[in-house]
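[1] Predicted model, plus sequence, below.
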Amino acid sequence: MSRVAVVGSGPAGLYTVAALLSSGEPVEIDVIDRLPTPYGLVRYGVAPDHAKMKAVTRVLAKPFAKGVRYLGNVEVGRDVTHEELLEQYHAVVYASGTEHDARVGIPGEDLDGVLGSSQFVRWYNGHPDAAERELVLDAREVAVIGAGNVALDVARVLSRTADEMRETDVPHRVLEVLDRSRVTDVHVLIRRTPTDARFTPAELFQLSELADADVILHDGGAGVDDPETAEDRRVRLNLETFRTFADTPPAGRSRRIHLRFLVSPTEIVGDGRVEGIVVEHNERGADGRITGTGRTERIPVGAVITAVGFRGAPPADLPHDEHGIVPSVQGRVVRDGAPVPGVYVAGWLKRGPSGIIGTNKPDGAETAAAVVEDLAALAARPIRGDLLQLLDERAVRVVDWAAWLRLDGHEAELGGSAGRGRVKVRDLASMLKQCLGA
């Protein structure tokens, strides 16, 4: 029987696993994750107020009821090497995502008060990597740079009341910070026009449902094209929502989300800490190109959150470009133009940080098909040993599926005692204690 390791237990990895199981090929599968918890982006990337979206975990969990092993708290490069995986598995699929924020590339980006969106998202989602981060939301005005759903998530969380967030699974300390937040104005800075925005309609419309925040479309909606001219349904729905924002007068709520289109940040200013951000106003030419006008404006913000994309962090043994994306063909890793036998990628490491959770299903199926097609040849290569035995010899505290379920139940109990659905455990030591005991 062939043995396959899938590194990463987010949607990309688990959709790949599901496709391998449905192929009918006799295969043993181990899912390896550096965290004790599965689900990756669903648990730590999806905004906490998107509970319905998180329900996909019920689908993602199914392979573990079919004999697939979960090896959590195991990091490739720290606890086991890439070469050692290839010694023990016929095929290794990397689906570990992209973990680092892309930089905007403007002066002042390293000032105190500038934060990448992945850091902020990890903080409010209770990611153990952010367990020691102590944020204080003391700036009244915040700039968010970006034109995608992550930028909207950040703006929305900053603009929600603590009572709204109390219904989510954020850790207690996050809720306390949000309750003390002094933020009143969130400026979303978008280089292109409303037609070009990459928001999904549901995410955008959700801004209109906030309990105590007005949405202000700058320039009075003059840059919003007629929705009926849009051939793409997503663009048409977005333009309809933008028109609604433009036509709705502010209701005098305590917080405001400012959607500022056709502006490009040129500098973040401040003496040691953010005191403002300078933007250049853009225009769209007849050919659709966006160019600067030379007219600038300083917005007096006290914090900046960048949401301009992510860079991958593949194992050092894999080829990758400057964005951390691993070159591949149909999921097969390619080095110097030739496939690397037995090594595959899925998800953002394969295609870049794009798409929604569901995008990973066909992506994972494509990679799984490549693995299945190659297994006959790969199975001729002898493998040896068992990863669990190796990890035991190295005293690695492996979290299996049953151990994760203990933490899962504990978080549900924490939520119940606080009158909430679930409360996440945020630090690694406490997570391991619940999973494995003292």
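    Looks like it arrived, so ask away.
[2] can we go C-alpha only for contacts and neighbour counts from here?
    Noted.
[3] Verify the stated contact: residue 95 with residue 343.
    No. Using C-alpha atoms under 8 Å, residue 95 and residue 343 do not qualify as a contacting pair, with a distance of 11.2 Å.
[4] Check the chain for me, the residue farthest from its geometric middle.
    Centroid-distance maximum for the chain: residue 380 at 37.9 Å, with C-alpha atoms, centre = their mean.
[5] so what's residue 154 up against?
    Taking C-alpha atoms under 8 Å, 6 or more residues apart in numbering, we find residue 154 in contact with 117, 120-121, 144.
[6] quick check, it in a helix?
    Yes. In this structure, residue 154 lies within a helix as judged by DSSP: H, G, I helix; E, B strand; the rest coil.
[7] how much space between it and residue 70?
    31 Å (C-alpha to C-alpha, to the nearest Å).
[8] follow-up on the earlier one: please identify which of residue 95 and residue 343 sits among more neighbours.
    Counted by other C-alpha atoms under 10 Å, residue 95 and residue 343 do not tie: residue 95 has more neighbours, with 28 against 21.
[9] Report the contact partners of the more buried one.
    Taking C-alpha under 8 Å, 6+ apart as the definition, contacts of residue 95 comprise 6-10, 12-13, 345-349.
[10] what are the ranges of the strands in the stretch 101-250 of the chain?
    114-116, 141-145, 185-189, 213-217 (DSSP state E, counting those that start in this stretch).
[11] and these, which is most packed in?
    With neighbours defined as mean count of other C-alpha atoms under 10 Å, these peak in mean count at strand 141-145, which reaches a mean of 26.
[12] just checking, what packs against that strand?
    Counting contacts by 3 or more C-alpha pairs under 8 Å, 6 or more residues apart in numbering; DSSP states H and E, the secondary-structure elements packed against strand 141-145 are helix 149-159, strand 185-189, strand 303-306.
[13] so which of the ones you listed is the most packed in?
    Ranked by mean neighbour count, those are led by strand 303-306 with a mean of 26 (mean count of other C-alpha under 10 Å).
[14] measure the most centrally placed residue in the chain to residue 195 for me?
    The residue lying closest to the centre of the chain (C-alpha atoms, centre = their mean) is residue 45, at 3.8 Å. Distance of residue 45 to residue 195, given as C-alpha to C-alpha: 26 Å.
[15] next up, a second structure to put side by side with the first:
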Amino acid sequence: MAFAITQSCCSDASCVSVCPVNCIHPTPDEPDFGTTEMLYVDPRSCIDCGACADACPVDAIFPVESLTGPLAAYAEINRAHFTGPGTAPAGPGAEPDEERGEEPAAARVASAAERPDPGWSEPHFPASLTARAAGLRVAVVGTGPAASYTAMALLTTSAEVTMLDRLPTPGGLIRYGVAPDHQSTKAIADRFATVLRNPRLDLVLNVEVGTHLSHADLMAHHDAVVYAVGATSDRTLGVPGEDLPGSLAARTFVGWYNAQPEVPADVVDLGPASRGRAVVVGNGNVALDMARVLLGDARRGGDLARTDIADHALAALRGSHVTEVVLVARRGPAEAAYSLSELRPLLLREDLDVVVDAGPEIATAIAEAAPGSHAAALQGVPVGPVDYSVAPASGPGARRRLVLRFGSVVERVEGADRVEQVRLVPTPLPGTDPGSAADAKEPGVAASTVPTGLLLRSVGYRSEPVAGLPFDEVAHTVPHDRGRVVDPVTGAVVPATYVVGWIKRGPRGGIGTNRADAAETVAALVEDANAGRLDHRGPAGGRVGRGSRRSFRRLVRARRPEAIGRREHLAIDRGERERGEAQGRPRVKLATLEDLLATARR
């Protein structure tokens, strides 16, 4: 029997590296790596050795025969990636069963040609530092996945690393972005924890580069600086009423339930003011995360109560009046941005009704969708117009409902002192030629006024300029060449300055995508160090004017007396885990800066 990769896949490709038969795809060398929802095991090649399961940092890989419940579908999901939806793997000489939907051999070959398998790629070995670059010291700004993979790659050399974060806790997206009911995804933090304990790494927390320290300060004490600062702003809808109280960006709501200390505990109102309904604009995985949390089981002993969700969020959800979430998508079901692996568990929940608010056009598109597609996943879900004038169910035992509305945009947000209702209007759906406006189709859904007191905007993130670095105001990224920061006017490389993660490539790709991204940036940095291209190094390789680790620590203490380091971080981590153990939870997060710093210094 083969192994299969399941929902919590982080796509960092650790499994690819250890597979002895090259049966896991896409690999980092293939063009669709970083664009697929997850990685997949080809059951026709898998030899059932289990090396991939041992290497997986998030425990997402299991033998097919052990998959039960919602995970059972992943045997078919893995197989269909290689043989096509609705087909079955055929042995040598087997004839296709066309009544069952199996493709003829010619069709399977054509499908494979669209995703060519390059076979074994050239082996990659970690870059190493020459004697000329001995003693290299690098500052990494950020402690999220991109920063952590960067530090991990640097520490495979003899380099010393300083990691800096403006918050008192490391982790970035893993701690403050991953939904609390995705604990398996958060397991990758354990791998990064070993990086933070490395004696060649200094951890500097509660310090903001650009406020307490400048780029010049970092360069005065390091040979190079890598910025892994992510995408720190939200895109807006650009409609009237968007700024009313009760209208929140996804970053705020996600930070609220993940105990991000800069998000107030009372920023979300799930009481009577919500009118029993939340409207989520967007239909990517973050939008589904928010809907799932709002409609989750927060009761004592319930699923959410066993996670590391913020205590204030758990209390609010236990008293929540919200029983209905409307997910608004600009495009149709075939173009949905969410992963099927995130949608399927919602469709399987017995305590949740899922409906599609749509006219006959979208109903037909769902009914005629090809097996395995996003639209086909909704076959069997009730489709029809929803009357939003009818209040959502309320009271003890009220059933909860998720409404998927496609082909719509927000025209305006209405209310006197806060959000009271949202006006949705139809927008054309892509036709057979997505680039042609003339080929677009009407979605067949009527304009609607949706009573609600809670609007959550999940329409994307964007990066902000980094002080002292060039910035592309259109792409919202720092111009670079394989991670080296480049001046877009002159084309010259900015000395000893690098980027990684979303500030480098834009807000796309999951946690594991950063592994290959970091490898590229670190390879460029090591190449520059070995060639003597980094500042602070004279022609013979000797350092020129670079401050020591000790002098940098003194500078940090002088500029930011409230700065904390590894010892204090471990005190916070230990305190949260101890509180969690007492409640049967992974941890109980400290949700304010005051509590975090007080625990750090105990």
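    In hand now; what should we look at? Everything numeric in this text was worked out from a predicted model, so none of it was measured.
[16] Need the TM-score between these chains.
    The TM-score (TM-score structural alignment, normalised by the length of the first structure) is 0.91; 428 aligned residues with a C-alpha RMSD of 2.4 Å.
[17] hang on, the earlier thing: tabulate the strands of the stretch 101-250 of the first structure (TSV), appending distance to residue 328 of the first structure.
    Output for those, formatted as TSV (distance: least, C-alpha to C-alpha, whole Å):
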stretch	distance to residue 328 of the first structure
strand 114-116	28
strand 141-145	31
strand 185-189	34
strand 213-217	41
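[18] out of those strands, which comes closest to residue 363 of the first structure?
    Taking C-alpha to C-alpha as the measure, the strands of the stretch 101-250 of the first structure were each checked against residue 363 of the first structure, and strand 114-116 came out nearest at 27.0 Å.
[19] That closest one maps to which residues in the second structure?
    Taken onto the second structure by TM-score structural alignment, strand 114-116 of the first structure occupies residues 247-249 there.
[20] Tell me the counterpart of the residue farthest from the centre of the first structure in the second structure.
    Under the alignment (TM-score structural alignment), residue 380 of the first structure maps onto residue 537.
[21] right, and that match touches residue 529 too?
    No. Under the criterion of C-alpha under 8 Å, residue 537 of the second structure lies out of contact with residue 529, with a separation of 9.0 Å.
[22] Can you find the partner of residue 344 of the first structure in the second structure?
    If you follow residue 344 of the first structure across to the second structure using TM-score structural alignment, you land on residue 498.
[23] if I've got this straight, its match is in a strand?
    Yes. Read with three-state DSSP, residue 498 of the second structure is one of the residues of a strand.
[24] Settle this for me: it is touching residue 485, isn't it.
    Yes. Using C-alpha under 8 Å, residue 498 of the second structure is in contact with residue 485, at 5.2 Å.
[25] Same drill for the two, tell me which one is more crowded.
    Neighbour comparison, residue 498 of the second structure and residue 485: the larger count goes to residue 498, with 28 against 25 (by other C-alpha under 10 Å).
[26] Spit out the contact partners of the more buried one.
    224-227, 480, 483-485, 521, 525.
[27] any idea how far residue 223 of the second structure is from it?
    Counting by C-alpha to C-alpha, the gap from residue 498 of the second structure to residue 223 of the second structure is 11 Å.
[28] just residue 197 of the second structure next, same as before
    22 Å.
[29] Tell me which of these two has more neighbours.
    Neighbour tally, residue 197 of the second structure and residue 223, criterion other C-alpha under 10 Å: the higher count belongs to residue 223, 27 against 14.
[30] Tell me the counterpart of that one in the first structure.
    Counting by TM-score structural alignment, which is the criterion used here, residue 223 of the second structure corresponds to residue 90 in the first structure.
[31] just residue 141 of the second structure next, same as before
    Aligned against the first structure by TM-score structural alignment, residue 141 of the second structure finds its counterpart in residue 7.
[32] and that match, how many neighbours does it have?
    Residue neighbour count, defined by other C-alpha under 10 Å, stands at 26 for residue 7 of the first structure.
[33] Surely residue 255 of the second structure is in contact with residue 174?
    No. Applying C-alpha under 8 Å, one finds residue 255 of the second structure not in contact with residue 174, separated by 11.5 Å.
[34] more crowded one of these two?
    Regarding residue 255 of the second structure and residue 174, a neighbour count based on other C-alpha under 10 Å identifies residue 255 as having more, with 24 against 20.
[35] before we move on, back to that, how close does the match of strand 114-116 of the first structure sit to the first structure?
    Aligned to the first structure and superposed, stretch 247-249 of the second structure gives a mean residue distance of 0.5 Å (mean C-alpha distance after the TM-score superposition for the first structure).
[36] Could you look up the SS state of residue 449 of the second structure?
    Three-state secondary structure (criterion: three-state DSSP) places residue 449 of the second structure in strand.
[37] so how far is residue 277 of the first structure from the alignment partner in the first structure of it?
    Superposed on the first structure with TM-score structural alignment, residue 449 of the second structure falls opposite residue 298. Distance of residue 298 of the first structure to residue 277 of the first structure, computed by C-alpha to C-alpha: 6 Å.
[38] on that earlier part again, next, work out how far apart the residue farthest from the centre of the first structure and residue 337 of the first structure are.
    Residue 380 of the first structure is 23 Å from residue 337 of the first structure, where distance means C-alpha to C-alpha.
[39] tally of neighbours for the closest residue to the match of residue 449 of the second structure other than its chain neighbours?
    Nearest in space to residue 298 of the first structure, with sequence neighbours left out and distances taken as C-alpha to C-alpha, 6 or more residues apart in numbering, is residue 278 at 4.3 Å. Neighbourhood size, residue 278 of the first structure [other C-alpha under 10 Å]: 18.
[40] where's the equivalent of residue 243 of the first structure over in the second structure relative to residue 522 of the second structure, distance?
    Aligning on TM-score structural alignment places residue 243 of the first structure opposite residue 379 in the second structure. Computed as C-alpha to C-alpha, the residue 379 of the second structure to residue 522 of the second structure distance reads 46 Å.
[41] And residue 182 of the second structure, by the same measure?
    Separation of residue 182 of the second structure from residue 522 of the second structure (C-alpha to C-alpha) stands at 30 Å.
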